[in-house]
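Colleague: just coords:
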């Protein structure tokens, strides 16, 4: 984890490679070794620790495992030493702040970003390449057009999850080589707040000039642009074309033919919460 955090900070331009190396050196010098703690707590003698270290250099095995194999420590004692070691160890982030290499706010922002990325990767692992492409395309457009990060949170249960949303816009992407057979249906569900914010960000509509029809046009254009990303992505295959997005009052009107192929994923953004629906009836 330390090298992963350090690499992330370097990639974001918040830390130099030399600063990271200095922090890692400090961490290695200040964090107690398991053998040193075993001597301090009277669990092993200096000679026993030296013998274990000699074996460790030869077979590249963990100190605690060697001590247990030779009946010098039991599992509870090793865990006790590990807990003490953990409590005394300086975390990389704390060292970076203490040395003045980064600010606390920069560290917190980076850790939160890494956590969001890990959550997204875990979620996306459950989808195929085309479905991942659809979600990633919407994320890109939220960041670029709405100036707001879009974070997918969890898979939702249909149809109950739709009770929170007043609007549902759907676009169908078809495979032209299969007599216009549907390849993917992609929908966005949102409430009044998210719809208004999308219209404001996407079309530059002031709140006092808000118009529902214009807002729905903005939502449709967002889906049309997302479809463009999906169609142009190499992982989805050639000969795909979009059918213009339409507003749907009942999702069953669109998804009745393949309910088992439907995925619903909730997302959060700075301009509101929403729901993405994806189905691939041709798969």
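Modeller: Arrived safely, thanks for sending. This structure is a prediction, so every number in the text was calculated from the model and none was measured.
Colleague: contacts and neighbour counts: CA atoms only from here.
Modeller: Will do.
Colleague: Now do the strands in the stretch 151-283 of the chain.
Modeller: For the stretch 151-283 of the chain, the strands defined by DSSP state E, counting those that start in this stretch occupy 167-175, 181-190, 240-247, 262-269, 272-279.
Colleague: ok, now the stretch 1-150 of the chain?
Modeller: Going by DSSP E, counting those that start in this stretch, the stretch 1-150 of the chain shows strands at 150-155.
Colleague: quick one on the thing from earlier: could you export the strands of the stretch 151-283 of the chain as a markdown table, including distance to residue 253 and mean neighbour count?
Modeller: Listed next are the strands of the stretch 151-283 of the chain as a markdown table, based on distance: least, Cα to Cα, whole Å; neighbours: other Cα atoms under 10 Å:
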| stretch | distance to residue 253 | mean neighbour count |
| --- | --- | --- |
| strand 167-175 | 10 | 22 |
| strand 181-190 | 12 | 23 |
| strand 240-247 | 11 | 19 |
| strand 262-269 | 13 | 18 |
| strand 272-279 | 13 | 22 |
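Colleague: Adding distance to residue 25, write those out as CSV.
Modeller: Converted to CSV, the strands of the stretch 151-283 of the chain look like this (distance: least, Cα to Cα, whole Å):
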stretch, distance to residue 25
strand 167-175, 54
strand 181-190, 49
strand 240-247, 54
strand 262-269, 39
strand 272-279, 44
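Colleague: then this one, side by side with the first:
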């Protein structure tokens, strides 16, 4: 089934529920548990260790359905449509010989493609639900996104307002690209935005400011929903949510749960964990 996936970094469940953003909530919305094994370990300024969701890790968990440990143990994904090539690629000395021939200049990189062998649409370093898609469209992939969210060096004249304005320009480009491709031929459409993460880190102490930007994302969701066919599924998911920054009067930090919503009734496990989202999306994509 054709699926539109809106990945919103730091979309806060409680904030959405309390202020009733209808297009973010959709028909169903859930608070999602992030298990301890999916957390990363950090140290505060005093050297004390603490655990928190780390954005790149959590998006990998969402897209693979695996905890970080299981992800590291997983076999590399199949890259080619031809099963024989995938089998040969799984043999380490065959890969070594091919790499050596390329390094010596005996063969050119990309030889298999030039011979007419077809790759799968997406070849990630690990198996994800993206590889189920035959005609994916991706506007800003969370798996390859830069971790840094400040676009230029900080200095005395670089204020939080300027940081947000810079990120808002990126969001406007994401919207423009989305609508330029939405009417095309696709089976999985993925959009990722960091706007609310940036706003949350800087302004979580100022709910009216936060609400302003949540309304922008809610309006974007509304416009997408209005242009999707009634049989298409829209999933909105976050990697984590926000809470007040511990020990500070301003700012926000990552909290230990996430968010997901659906524009149609979907059966989900209880309690819903971050590793379950992969299975849900796979089941949606497999529907006729």
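Modeller: Perfect, thanks for sending it. Everything numeric here is computed off the predicted structure, so don't read it as measured data.
Colleague: Got a TM-score for the pair?
Modeller: For these two chains in superposition, a TM-score of 0.26 is obtained (TM-score structural alignment, normalised by the length of structure 1); 121 aligned residues with a Cα RMSD of 6.4 Å.
Colleague: Please identify which of the strands of the stretch 151-283 of structure 1 is closest to residue 96 of structure 1.
Modeller: Closest to residue 96 of structure 1 of the strands of the stretch 151-283 of structure 1 is strand 262-269 (Cα to Cα; 30.1 Å).
Colleague: what packs against that closest one?
Modeller: strand 150-155, strand 272-279 (3 or more Cα pairs under 8 Å, 6 or more residues apart in numbering; DSSP states H and E).
Colleague: Any idea which of those strands gets closest to residue 20 of structure 1?
Modeller: strand 150-155 (29.1 Å).
Colleague: The strands of the stretch 151-283 of structure 1: which one's closest to residue 141 of structure 1?
Modeller: strand 262-269 (12.0 Å).
Colleague: now the angle from the closest one to strand 181-190?
Modeller: With axes from the mean of the first three to the mean of the last three Cα atoms, to 10 degrees applied, the angle from strand 262-269 of structure 1 to strand 181-190 works out at 40 degrees.
Colleague: right, and the strands of the stretch 151-283 of structure 1 - which one's nearest residue 98 of structure 1?
Modeller: Per Cα to Cα, nearest to residue 98 of structure 1 of those: strand 262-269, 32.9 Å.
Colleague: can I get the helices and strands packed on strand 262-269 of structure 1 in TSV with distance to residue 105 of structure 1?
Modeller: Shown next, in TSV, are these (distance: least, Cα to Cα, whole Å):
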stretch	distance to residue 105 of structure 1
strand 150-155	20
strand 272-279	24
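Colleague: right, so of the ones you listed, which gets closest to residue 168 of structure 1?
Modeller: Nearest to residue 168 of structure 1, of those and by Cα to Cα, is strand 272-279 at 9.1 Å.
Colleague: Would you agree residue 279 of structure 1 is in contact with residue 263?
Modeller: Yes. Residue 279 of structure 1 lies in contact with residue 263 (Cα atoms under 8 Å); the separation is 6.2 Å.
Colleague: What ranges does the stretch 1-150 of structure 1 have for its helices?
Modeller: With DSSP state H, counting those that start in this stretch as the criterion, the stretch 1-150 of structure 1 has helices at 2-11, 17-30, 34-40, 46-59, 63-69, 75-88, 92-98, 104-124, 129-145.
Colleague: So which of the strands of the stretch 151-283 of structure 1 is nearest residue 140 of structure 1?
Modeller: Of the strands of the stretch 151-283 of structure 1, nearest to residue 140 of structure 1 by Cα to Cα is strand 262-269, at 12.3 Å.
Colleague: That closest one relative to strand 272-279, how many degrees between them?
Modeller: 160 degrees.
Colleague: next helix or strand past the helix or strand containing residue 41 of structure 2?
Modeller: Assessed by DSSP states H and E, residue 41 of structure 2 sits inside strand 40-43. Downstream of strand 40-43 of structure 2, the first helix or strand assigned by DSSP H and E is strand 49-52.
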